[in-house]
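Visitor: 3D model of this:
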Amino acid sequence: MTTLSTSIDRPVGALQATGRTRALAAVSGVAGLALAGASVTGTGLVAGSWVRAGLVAAWAMAGLVLAQRGSAGLAAVVAGASAVGGVCAATASSADLAGVHVVAASLIPAVALHLELVMPDGRIGRPGRRNLVVGGYAAAAVVGLFLAAGDRVPSVTVVSACVVAALMVGVSSAHQGYVRSTGLDRQRLQLLGCAVAVAIEVALVVAALRVLVDWPADAAEMAAGATALVPLAIVAGTSARVSTRVDKVLVHTVSATGLTAVVVGVYLVIVIGLGNAPAETERTLLALSMLAAAVAALAYVPARERLAESANRLVYGERLPPDEVLRTWGTRLSRSIPMEELLLQLAESLSKVLVLRRAEIWTGTPGRLELAVSVPDRTAPPLLLGDKERPVVTRAGVTGTAWLEVWLPALLEGRPKAQLRVAPASHSGELLGLLVVERAADGDQFTDEDDRVLTELARQVGLALHNVRLDSALQQSLENLKQANDDLRTSRARIVATGDAERRKIERNLHDGAQQHLVALAVNLRLTKDMLSDDPEGAAEMLDALGDAVKDTIQELRDLAHGIYPPLLMDSGLSEALRAAANRSPLMVSVVADGLGRYPSELEAAVYFCCLEALQNAAKHAPGAAVAITLRQTEGELHFTVSDDGPGFDVAAATAGHGFVNMSDRLGAIGGAVEWRSASGDGATVAGAIPLP
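Guide: Reported below is the predicted structural model:
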């Protein structure tokens, strides 16, 4: 069971471990700096000594910086690497410590593998990677001891080759870590990748120069010195500002490195593989030619755009190449521009780029297309497509004049001696529009490239029109939903107001009716009590009168209760309740409600009171008319109609009244709807439908 003390001790212990790791990194970094200084204090130093000292110092400084503001685990590995390198550098010129130098040099490839696997946060992660690191150190130690026992000192070139091999062993795991990384960790890895790419590029150039022109003399040391960019990149990765937007830099750096590898490979194959090694007098010329190739490679990217523009101008004249209209249309689609404006810009671009006499875009429904945009402007009647033409046009692709004469002859009207190309804009097999381009009969012929551009444009226009239709449908749905919410809010307010009014009506009826009767009964009962001793016969007559008054009061209470919720509706259902209401009506009312069952009480109440409202309206506005009430159940719905043969009414005026509003609110609350139909002199009908649960 976890206690409070243990839950506090855990983070405290983690902080203490991190502090110890940072302290160890700082000590290792300082030791690396000291060893780097010690390696260049002797006499007779060569270039390799200064390169080793510089590398060790760079790694040591990186470890110290990470110990202050970076990952503690990464700081320990980087500072440890500087310590190993410092031992190797400090013992390079000592015969007594040759064995130590050999072991330290042998450990460098294992340190490189360790660094590769703990980037960028210092955590080694999975057990398989940890085993790989431990195995690398063990193998390096064994090899180092073996070489030391035989007094064999590995050269810089051999150590560098082993470092590359070790990095290749861990490249798969490192790539998986890069793929899983996000945010700042990924940017740090990209920054490190830039440094590695530059170091590889320097190594390639130095190696080529050494092989081809026998320069520089310390090629291995120069190539190794370029790796100082790696600790600098690790330090730069601790700054979020430096790490941002490094992805594009990495792309260009890797591209440049790959281009350098191609140039170097070509030179080696052609000069060495197919010819002879250059003589002393030829090396300067070869070096200059390699420099020229490098400059040409670097200048190719910016020069390519200008050369492409010049070539397009030469081929197409002043107009742009056909692909330009695709690029500009795709760019404009990503902006918030109305579709009408986009189509107009597209037609103008088509007219300019393809050198057209006219460019038109037709839009509409699959069976009726209208001219939406024309450059230059013109008017045209709608284009009607029958069931026979519609699927053919939708699937046709880019077509010409001969095809149009058969399937769309209406498009050829008013176009004498013209070349036409028509591309259908469709989406998911539905025709949404047409792209129509026209050239003079004696103008340039349409090419396959023009047709390809029209095909791609038609596809994109079809998708854009489909998206506009979806957006319009969504906006309409949102407006309908908003209107429904407003109607619901208004309906709820009316229901509350109606309920309050009904309660006041019940209170008034009780006060003016039953309560007055009961008060009169109480008074008459006291009078009867006083008359019993003096006038028994008068008291008996009073009691008879009181009995009649009690009956009248009971009937009045029943009528009042019937108006609130008829007991017959609760006991027997809609059919019997409506027949009872018909019998009470002053009109001749027939009820047809056969085959009905029982329904939820709220549904029966809604239908009953709507029919009762319609009966009251008929009695008020069509006295003497015959009324027919019909109820029927269909699949999933209950329908009712109340029809009369009276004089009729104005439906527009009537639906604004309280009767229609009350019915709409009652039925709308349970998902139903009501409709009033009438014409002057032709009676009236109130019809409603309610979905059944």
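Visitor: Only C-alpha atoms from now on, for both contacts and neighbour counts.
Guide: Fine.
Visitor: does residue 425 count as helix, strand or coil?
Guide: When classified by DSSP: H, G, I helix; E, B strand; the rest coil, residue 425 comes out as strand.
Visitor: thought it was touching residue 436?
Guide: No - applying CA atoms under 8 Å as the test, residue 425 and residue 436 come out as separate, 10.5 Å apart.
Visitor: who's more crowded, the two?
Guide: Remark: of residue 425 and residue 436, residue 425 carries more neighbours, 32 against 22, as counted by other CA atoms under 10 Å.
Visitor: and the more buried one, what is it in contact with?
Guide: Neighbour list for residue 425: 394, 431-435, 458-462 [criterion: CA atoms under 8 Å, 6 or more residues apart in numbering].
Visitor: Name the nearest of those relative to residue 526.
Guide: Nearest to residue 526 among the contacts of residue 425 is residue 432, at 90.2 Å by CA to CA.
Visitor: ok, and the closest non-adjacent residue to the closest one?
Guide: residue 426 (5.2 Å; CA to CA, 6 or more residues apart in numbering).
Visitor: what's around the one you found, how many residues?
Guide: Neighbours of residue 426 (other CA under 10 Å): 25.
Visitor: Then residue 105?
Guide: 27.
Visitor: Assess the claim that it and residue 159 are in contact.
Guide: Yes - counting by CA under 8 Å, residue 105 does reach residue 159; the two are 7.0 Å apart.
Visitor: Next, find the distance separating the nearest residue to residue 56 once chain neighbours are set aside from residue 333.
Guide: Sequence neighbours aside, residue 82 is the residue nearest to residue 56 in space, at 5.1 Å (criterion: CA to CA, 6+ apart). Using CA to CA, to the nearest Å, we find residue 82 at a distance of 54 Å from residue 333.
Visitor: Looking at the two, which is more packed in?
Guide: Higher neighbour count among residue 82 and residue 333: residue 82, with 32 against 15, using other CA under 10 Å.
Visitor: elements contacting the host helix or strand of that one?
Guide: Element membership for residue 82, per DSSP states H and E: helix 72-90. Helix 72-90 is packed against helix 4-38, helix 47-69, helix 98-118, with contacts defined by 3 or more CA pairs under 8 Å, 6 or more residues apart in numbering; DSSP states H and E.
Visitor: One more, so I can put them side by side:
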Amino acid sequence: MTDSAGWPMRILAAAGGLSLLFGVTVGIFWLPVHLALPGPLMHALPCYALGLMLWLHLPTHRTVRQLLAVGVFFSVNFALNNLLHLTTVKSDWYPPTLWVWGNVLAEAACSVAAVVVLARLVALLPDGRYRYGSERIVLRPLWPLPIVLPAVFGLFSLWALFLPVHEVEAWVFVLGALVLVARCLCSPDLPHRRWLLVFGVAALVLLLGRAVVLSSRTWASDVDTGLLYVTGLLLGGLPSLFVPVAVAVAAFRRGLLGMRLVVRPVVIYGLLWLVIGGWYLGTAMTLGLAVGQYLPLGLAVLVTAMATMVGQPARTRLNQVAARWAFGRRPTNFELLVQFGTTLEHAFELDRLAPRLACCLREGLDLRWTRVRLGSGELVAEGVAGDPAEHGTKTLIRLGDDVLGAIECGPKAEGRFTAADHDLVETLARQSALAVHNTRLTAELSARVEQTQRQARELAASRARIVHTQDTERRRIERRLHDGIQQELVALVAKLRLVRNQVRRGGEHADSTLAEVQNDAYLVIEELREFAHGIHPPVLTDQGLVAAVTSSARRLPLPVTIEVEDSVATARFPVNIEESAFFLISEALTNVLKHADATQAVIRLTRTPEELLLSVRDDGAGFQPGSAGGSGLTGMRDRADAVGGKLQVISEPGAGTTIHAQLPARSGEADV
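Guide: As a prediction, the model looks like this:
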């Protein structure tokens, strides 16, 4: 819409606003309230306010422009009516002066024009355009009524003008509702057809009943009193209140006008609050005026006050319904706590709990954004709902003196934070602290369970390797005994048999043969000693760990330095500890000879009150940690684990290798 095309509607809207302001001002300060105010409140204000609001969003929509035009016509009508009563006296009406004639005819024309436009608006919902030729035939003849009706009846008698106007406008509304129902029945593709059909049928029933009642007698606000006065007001304002409100609700909630209107909920609630407040005030004023005509002033004031007190709960309930309709249903604080409690039951991980808490808080308190951080240290999760672009309030999540996270809340979409909102956030923070604490305990328990399971698997594997090693060693001993010592003993027995035969034949060579047998026996004894030393060196049992290590190191073709702490030199340890330490050192020295290509090795033995510490260091080739994991190192780890100790291997390519072992040294210890 160009600026030139929008100027007529702008001028019309301005004229309607000024007329409404003038009519209300005159009605409040200079005219009787029961004659001047009900008209603007019941007819002009709903149509003009809702029409203006919709027109600001949809300035080119035909239905919206028609609704604004209805409000303008009603506003001008009541402005002219109040102006006429303000500028005339009773004598000007008997007989009517030219000023009175002109104003009354203009009022009638505006009233009929408003009725025609409003009826056409109802008939052509939702787009304000004709769909069938029959609609043009029925509705287009209504356009001349604002001129023809006042001209035909008003020129003959000023008082004869009011009755036809009321009757004609009542049946014109019925005609508009009837056309809408027919349009819905004949148009399966009509947008929002089901809702429009319901609205059309409801409007047809209400307006038809209204037309029958209005046609049964003459209703006049300046003559009727009491219940008749109230009934006349309600009947007169029914179309101008029911139709605009229904159209506005459908436009906001159902997209009736072809697009979704983005209106802040606070604006919708404010308008509904004004409508409810206007109804409450109008009802109280009407009741007070009606009672004041029959009762003394003091008693009338008392009755009005009591009626106001009785109507206050209904007004409060209506305001609550309006708030729920505008802002949506919001959970109460108790419901929010229950909802979060349910979340805690099903979300055991902080990564799931933090986003749920953020969404729960944002929806429950209608916040623009929420950010929740749960956990501390390595166990931290964050959940964000909305866009945290503005400054917010921060509530720490504490458990005792420990800070376990924070809840940051942005401003509310509508309104301000209340004390109840802060209490709710703090309550959720306390619940979150317990959840984080429980999650930490669960994580620690899971880690310990996993560690225990891993240790159990390692222990099972270690036991399997130990059993396999024992079987392998047993077979090795068997082969060595069978292939080595047993064969030498068999040869020794054969030589003894030879000596016996030589002695029987004269014994010339018996001495030399016996000498050979003696030497062979010494060799077998030495081999048995070496074999026994490999299984369990006697010196380890007789003299202890240091002596056994020293004896073993002397046998190596490699310079070995032994560093022994004084507290270890004379100490004896439990048998299993001494055996494990000796064989760890022996295996380490064997690895040095096989793989290190070293020129020397250093053995160091120290102790603490709780542990025996040993290390074997060489200056060999070394290796990359993790690349060497043969059976030698694995067996050494198994041997250390078997007695509750620990083994650590430190090595770098070109920098040699160091093996550290820590073995328990208190249980069964005996110093000598």
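Visitor: Assuming the best superposition, what's their TM-score?
Guide: The TM-score (TM-score structural alignment, normalised by the length of the second structure) is 0.49; 347 aligned residues with a CA RMSD of 2.6 Å.
Visitor: so who does the residue nearest to residue 56 of the first structure touch?
Guide: The neighbours of residue 82 of the first structure, taking CA under 8 Å, 6+ apart as the test, are 28-29, 32-33, 56-57, 59-60, 63.
Visitor: all strands for the stretch 251-400 of the second structure, in order.
Guide: All strands of the stretch 251-400 of the second structure, identified by DSSP state E, counting those that start in this stretch, fall at 369-376, 379-386, 393-399.
Visitor: what's the closest of those strands to residue 470 of the second structure?
Guide: Among the strands of the stretch 251-400 of the second structure, the nearest to residue 470 of the second structure by CA to CA is strand 379-386 (45.3 Å).
Visitor: Other residues contacting the closest one?
Guide: Contacts of strand 379-386 of the second structure (CA under 8 Å, 6+ apart): 350-351, 354-359, 362, 368-375, 440.
Visitor: Run through who's touching stretch 296-303 of the first structure.
Guide: 256, 259.
Visitor: mind listing what's buried in it?
Guide: Judged by neighbour count (16 or more other CA atoms under 10 Å), stretch 296-303 of the first structure contains no buried residues.
Visitor: what do you get for stretch 286-306 of the second structure?
Guide: 286-292, 300-301, 303-304.
Visitor: where's residue 640 of the first structure, which helix or strand?
Guide: Applying DSSP H and E, one finds residue 640 of the first structure within strand 637-644.
Visitor: Show me what that strand is packed against.
Guide: Judged by 3+ CA pairs under 8 Å, 6+ apart, the packing partners of strand 637-644 of the first structure are helix 601-621, strand 626-634, strand 684-691.
Visitor: Pick the most buried one from those.
Guide: Among those, ranked by average contacts under mean count of other CA atoms under 10 Å, first place goes to strand 684-691 (a mean of 21).
Visitor: which helices and strands sit right next to that strand?
Guide: Strand 684-691 of the first structure sits against strand 637-644, strand 673-678, with contacts defined as 3+ CA pairs under 8 Å, 6+ apart.
Visitor: please redo it, this time with the cut-off set to 10 Å
Guide: Contact here means 3 or more CA pairs under 10 Å, 6 or more residues apart in numbering; DSSP states H and E; on that basis strand 684-691 of the first structure packs against helix 601-621, strand 626-634, strand 637-644, helix 658-668, strand 673-678.
Visitor: relative to strand 626-634, how tilted is it?
Guide: Per axes from the mean of the first three to the mean of the last three CA atoms, to 10 degrees, the angle that strand 684-691 of the first structure makes with strand 626-634 is 20 degrees.
Visitor: Next up, the contacts around residue 17 of the first structure.
Guide: 11, 23, 72 (CA atoms under 10 Å, 6 or more residues apart in numbering).
Visitor: same check, this time on residue 3 of the second structure
Guide: Taking CA under 10 Å, 6+ apart as the test, what residue 3 of the second structure contacts is residue 10.
Visitor: Surely residue 536 of the first structure and residue 528 touch.
Guide: Yes - Residue 536 of the first structure is within contact range of residue 528, at 9.0 Å (criterion: CA atoms under 10 Å).
Visitor: More neighbours: which of those two?
Guide: Counted by other CA under 10 Å, residue 536 of the first structure and residue 528 do not tie: residue 528 has more neighbours, with 20 against 14.
Visitor: so which strand or helix has the more buried one?
Guide: Short version, using DSSP H and E: residue 528 of the first structure is in helix 515-534.
Visitor: One more: residue 207 of the second structure?
Guide: Residue 207 of the second structure belongs to helix 193-216 when assigned by DSSP H and E.
Visitor: Give the burial count for the nearest residue to residue 540 of the second structure once chain neighbours are set aside, as a bare number.
Guide: Distances taken as CA to CA, 6+ apart put residue 548 closest to residue 540 of the second structure, at 4.9 Å, once the chain neighbours are dropped. By other CA under 10 Å, 21 other residues sit near residue 548 of the second structure.
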